[in-house]
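In: what would the 3D arrangement of this be:
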Amino acid sequence: MRHRAGIVTDEMLTIPKWRFAVIGMLEALGVVTGMYSAAMLPGPAIPILNQTFLLWQLGFSALLLGRRYSWNKIAGCLFVAAGVVTAIASGSESGQMLSGVGLLWPIMMVVSSAFQAGATIIKESVFIDAVAHLKGKLLDIFVVNSFGSAFQAFFVLLFLPVLSNLKGIPFHELPSYIKSGAGCFFNVGASSGCDGSPLLPLLYIVNNIAFNISILNLVKISSAVVSSLAVVLSVPTTIYILSLPLPFLPEGVTLSSYFLFGSVILVLGLILYNVPQHNNIKHNSDSDFM
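Out: Alright, predicted model coming up:
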């Protein structure tokens, strides 16, 4: 449809696909490692460990894109990560959070963040290189999203036999599990635990697609690190919303002072990241602001 409208040109579709394959593979590996480690980790530890995503992006951006960051941007990112950790860990005994959990699972969650961070940096490089390939035109985000998602789905399906064996599910029983999952999704002959289907899953899919497109557009017009800061800002916001008495989540919770303190640190980090530096190096620097 966008191709017929002239938004997506033939030149955009001729961009080499190997980087989209790498993006899809990294995202699939991120999903697989994140899913398995999340199943073994306590809930509050998962978003905390996921904040290494931003630090991975800083490193990959400097290594792969040759970007150099001023002290305020590095400090701002560290403040943001610290603020989210403080907010999410509110009321929890952080010293005992990972007690009884093997070292493998936290490491695997950190590695999954590295895979996802690498994928976003490669997406940014695709947008940068496409400007020269398209003679100054900007690459349409749906080209990157479509090819990247297609390769991601391919690699996830490729990993499916391995995943089923790791979960103790014989490969020949996968069709029955898929059938049960489809029944739960459409709420047809499903067992308990499928309340709200299919409305809630569809709402999740629509919101997830819209969120991913928004973040990808932010990568296109700014940088992967800036998009990560926007995502990080959404974490405590999401926790606050989920603390309210909502449908299917009727029991609201009271947020502690740690949450408010962490949110303040996070906002200070965003402000620090966006403080203009007159002595910044103009070339190979991340001068985009949120």
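In: C-alpha only now, for contacts and for neighbours.
Out: Noted.
In: now the residue located most distally from the centre of the chain, nearest residue through space, not along the chain?
Out: Ranked by distance from the centre of the chain (CA atoms, centre = their mean), the top residue is residue 189, with 33.2 Å. Spatially, and ignoring its direct neighbours in sequence, residue 189 is nearest to residue 183 (6.2 Å; CA to CA, 6 or more residues apart in numbering).
In: would you mark the buried spots in stretch 64-74?
Out: 65, 67, 68, 69, 70, 72, 73, 74 (16 or more other CA atoms under 10 Å).
In: swap that for stretch 152-163, sorry
Out: Buried, per 16+ other CA under 10 Å, within stretch 152-163: 152, 153, 154, 155, 156, 163.
In: mind jotting down where the helices sit in the stretch 51-200 of the chain?
Out: Ranges of helices in the stretch 51-200 of the chain, per DSSP state H, counting those that start in this stretch, are 52-64, 71-88, 104-133, 141-166, 174-186, 199-221.
In: tell me the gap between the fifth one and the middle of its chain.
Out: Right, the one you point to is helix 174-186. Centre-to-centre, helix 174-186 and its host chain are 26 Å apart (CA atoms, centre = their mean, to the nearest Å).
In: relative to helix 141-166, how tilted is it?
Out: Note on geometry: by axes from the mean of the first three to the mean of the last three CA atoms, to 10 degrees, helix 174-186 and helix 141-166 are set 130 degrees apart in direction.
In: cool, the second one as well?
Out: With the same axes, to 10 degrees as the basis, helix 71-88 and helix 141-166 are set at 50 degrees to each other.
In: in terms of secondary structure, what does helix 71-88 contact?
Out: Where contact means 3 or more CA pairs under 8 Å, 6 or more residues apart in numbering; DSSP states H and E, helix 71-88 is packed against helix 45-50, helix 52-64, helix 224-242, helix 257-273.
In: how about the longest one?
Out: Other elements packing on helix 104-133 under the criterion 3+ CA pairs under 8 Å, 6+ apart are helix 18-38, helix 45-50, helix 52-64, helix 199-221, helix 224-242.
In: and the ones you listed: which comes nearest residue 173?
Out: Residue 173 lies closest, by CA to CA, to one member of the helices and strands packed on helix 104-133: helix 18-38, at 19.5 Å.
In: ok so, going back, for the helices and strands packed on helix 71-88, which one sits closest to residue 17?
Out: That would be helix 52-64 among the helices and strands packed on helix 71-88, by CA to CA, at 18.4 Å.
In: next up, for comparison:
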Amino acid sequence: MSISLLLSSPFTSPPPPPPPPPLLRRGTRRSPASLQASLPSPRRLSLAAARVDGVGSWLVETGATRRARAAAAVGVSGEAGDGEAGGGTGIAAAAAVTVVLAVMNRVLYKLALVPMRNYPFFLAQVTTFGYVIVYFSILFIRYHSGIVTKEMLALPKSRFMLIGLLEAVGVASGMAAAAMLPGPSIPVLSQSFLVWQLILSVLILGRKYRPNQILGCLLVTTGVILAVTSGANGGPFLSDVKLFWPAVLMASSACHAGASIIKEFVFIDGAKRLEGKRPDIFVVNSFGSGFQALFVFLLLPFLSNLKGIPLAELPAYINRGAACFLNIGGNLKDCHGAPLLPMLFIAMNMAFNISVLNLVKMSTALIASLTATLAVPLSIYVLSLPLPYAPGGTSLSTSFLAGAAILVLGLLLYNLPQKPADRTKTD
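Out: Modelled structure (predicted):
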């Protein structure tokens, strides 16, 4: 609003006339410097105009605009939260990093199983219980450096307990179903994770999705299934399997999806409790992993039996697995590549988990899952190439390329830009 419009408003009184200039005695002259000093400086004029213009713009600003601006500053409204406040560029960069780490994580897991092929259960327990020590150590350092506050640590622990319980039950049920299902069907049925996230985010977070987003998720799921099953031509796929075990595996995916949605809820609710500042990712990682390790420990006899390891033989199995992991003892030839490959996998897996949770904090759990899903066909492609400790390679079929194309199409469809009116309606 200009100065003239504001001053001509009927609600403002006209300014008083300026005082007349002082009379000069006859024969006296004022120097140019004194005349310039008596006039207001350009800087003062510009500052005054800025003040008046700022007041005028505030007067015409609607209440909805002010509420939207305040909500954006807090970063707790809308679908993307901090991600929208920080701009789409930050989310795109975080998503790209997550894809790279996801591909490296899958490839290194395959390579880590070369020396640990007889002890995959031991490697899984190392990642479960080892992360608790690492995450809480990082949390301790960040707390003493002032990054993590006491208010963050005082967040309700019931949410973290539920996250840990869902993750542990998801691991247990997933292992039970995987023992009864053919190998190629496991990654296919696991793609129900995206569908579960879509449903649970609507039920728990009250989020609304546009038709193109729903169709995009379905295309992503279809593309992954087509890409994964492109090499599964070795006979009947699920014809000899009862419906119960596929349902159990999809239920395990629902547990993992529920845990990810609750993590997103922790960030959103924590921002309200912390006056706009979202909880540190290591608070969520540490307490969530701690409760998960607790419930996994309680389920350890059941999990070991699923892997064909009786509880009485579990200590001996752990000793042999530790010897192979560290590449010490009499089985050096069988554990060639350890401890380098297992340690690389653990470090990469930790970096990937941190990256995914950071992406959840910046955007949504569904976007983080879609990003990680993009790594599935990329990982299959990389694993088809000759790799160290895994020589040889395989050729990719046409159906794999078609599945990858459908997956990318689904991601593009989900992330179509929306009009401002539609954005207001969905948010």
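In: hang on, the earlier thing: adding distance to residue 32 of the first structure, write the buried residues of stretch 64-74 of the first structure out as JSON lines.
Out: What follows is these, written out as JSON lines (distance: CA to CA, whole Å):
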{"residue": "65", "distance to residue 32 of the first structure": "26"}
{"residue": "67", "distance to residue 32 of the first structure": "29"}
{"residue": "68", "distance to residue 32 of the first structure": "31"}
{"residue": "69", "distance to residue 32 of the first structure": "31"}
{"residue": "70", "distance to residue 32 of the first structure": "34"}
{"residue": "72", "distance to residue 32 of the first structure": "34"}
{"residue": "73", "distance to residue 32 of the first structure": "31"}
{"residue": "74", "distance to residue 32 of the first structure": "29"}
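In: biggest separation within those residues, which pair?
Out: 65 and 72 (19.4 Å).
In: what is the burial count for the counterpart of residue 233 of the second structure in the first structure?
Out: Aligned against the first structure by TM-score structural alignment, residue 233 of the second structure finds its counterpart in residue 93. Residue 93 of the first structure sits with 9 neighbouring residues when counted by other CA atoms under 10 Å.
In: which ones are touching residue 93 of the first structure?
Out: Listed by CA atoms under 8 Å, 6 or more residues apart in numbering, residue 93 of the first structure has no contact partners.
In: if we can go back for a sec, the residue farthest from the centre of the first structure -> the second structure?
Out: Matched by TM-score structural alignment, residue 189 of the first structure corresponds to residue 329 in the second structure.
In: just checking, its match touches residue 323?
Out: Yes. With contact defined as CA atoms under 8 Å, residue 329 of the second structure reaches residue 323; the gap is 6.1 Å.
In: now the alignment partner in the second structure of residue 20 of the first structure, nearest residue through space, not along the chain?
Out: Correspondence of residue 20 of the first structure to the second structure, assessed by TM-score structural alignment: residue 160. The shortest distance from residue 160 of the second structure to any non-neighbouring residue, by CA to CA, 6+ apart, is to residue 288 (4.9 Å).
In: in the second structure, what range does stretch 115-135 of the first structure match?
Out: With TM-score structural alignment applied, stretch 115-135 of the first structure matches the range 255-275 in the second structure.
In: for residue 156 of the first structure, which non-adjacent residue is closest in space?
Out: Residue 156 of the first structure sits nearest to residue 28 (CA to CA, 6+ apart), 5.5 Å away.
In: was I right about that neighbour contacting residue 153?
Out: Yes. Counting by CA under 8 Å, residue 28 of the first structure touches residue 153, with 7.4 Å between them.
In: how far away is residue 317 of the second structure from residue 228 of the second structure?
Out: Distance from residue 317 of the second structure to residue 228 of the second structure, counting by CA to CA, to the nearest Å: 32 Å.
In: okay, those two: which has more neighbours?
Out: residue 228 (22 against 18).
In: onto which residues of the first structure does the helix or strand containing residue 44 of the second structure map?
Out: Secondary-structure element containing residue 44 of the second structure, defined by DSSP states H and E: helix 42-60. Across the first structure, nothing matches helix 42-60 of the second structure (TM-score structural alignment).
In: mind listing what's buried in that helix?
Out: Here helix 42-60 of the second structure shows 52, 53, 56 as buried, counting by 16+ other CA under 10 Å.
In: now residue 260 of the first structure. Nearest residue, chain neighbours left out?
Out: Here the residue nearest residue 260 of the first structure, using CA to CA, 6+ apart, is residue 87, at 6.8 Å.
In: count residues in the vicinity of that neighbour, would you?
Out: Neighbours of residue 87 of the first structure under the rule other CA under 10 Å: 26.
In: ok, it - contacts?
Out: 236, 258, 259, 260, 261, 262, 263.
In: equivalent analysis for residue 12 of the first structure, please.
Out: Counted by CA under 8 Å, 6+ apart, residue 12 of the first structure has contacts 134, 139, 140, 143.
In: residue 217 of the first structure too?
Out: Counting by CA under 8 Å, 6+ apart, residue 217 of the first structure makes contact with residue 141.
In: quick one: map it onto the second structure.
Out: Checking TM-score structural alignment: residue 217 of the first structure goes with residue 358.
In: repeat that for residue 39 of the first structure.
Out: Counting by TM-score structural alignment, the partner of residue 39 of the first structure is residue 179.
In: which one is that match nearest to, not counting chain neighbours?
Out: In space, residue 179 of the second structure is closest to residue 306, 7.3 Å off (CA to CA, 6+ apart).
In: from residue 266 of the second structure, how far off is the one you found?
Out: Residue 306 of the second structure sits 33 Å away from residue 266 of the second structure, going by CA to CA.
In: and the two? Which one has more around it.
Out: The neighbour comparison of residue 306 of the second structure against residue 266 (other CA under 10 Å) goes to residue 266, with 20 against 17.
In: got the contact list for that one?
Out: Residues near residue 266 of the second structure by CA under 8 Å, 6+ apart: 159, 279, 284.
In: got these as TSV, with distance to residue 125 of the second structure and neighbour count columns?
Out: Below are the contacts of residue 266 of the second structure laid out as TSV (distance: CA to CA, whole Å; neighbours: other CA atoms under 10 Å):
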residue	distance to residue 125 of the second structure	neighbour count
159	23	18
279	27	24
284	20	25
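In: with that, I have no additional questions.
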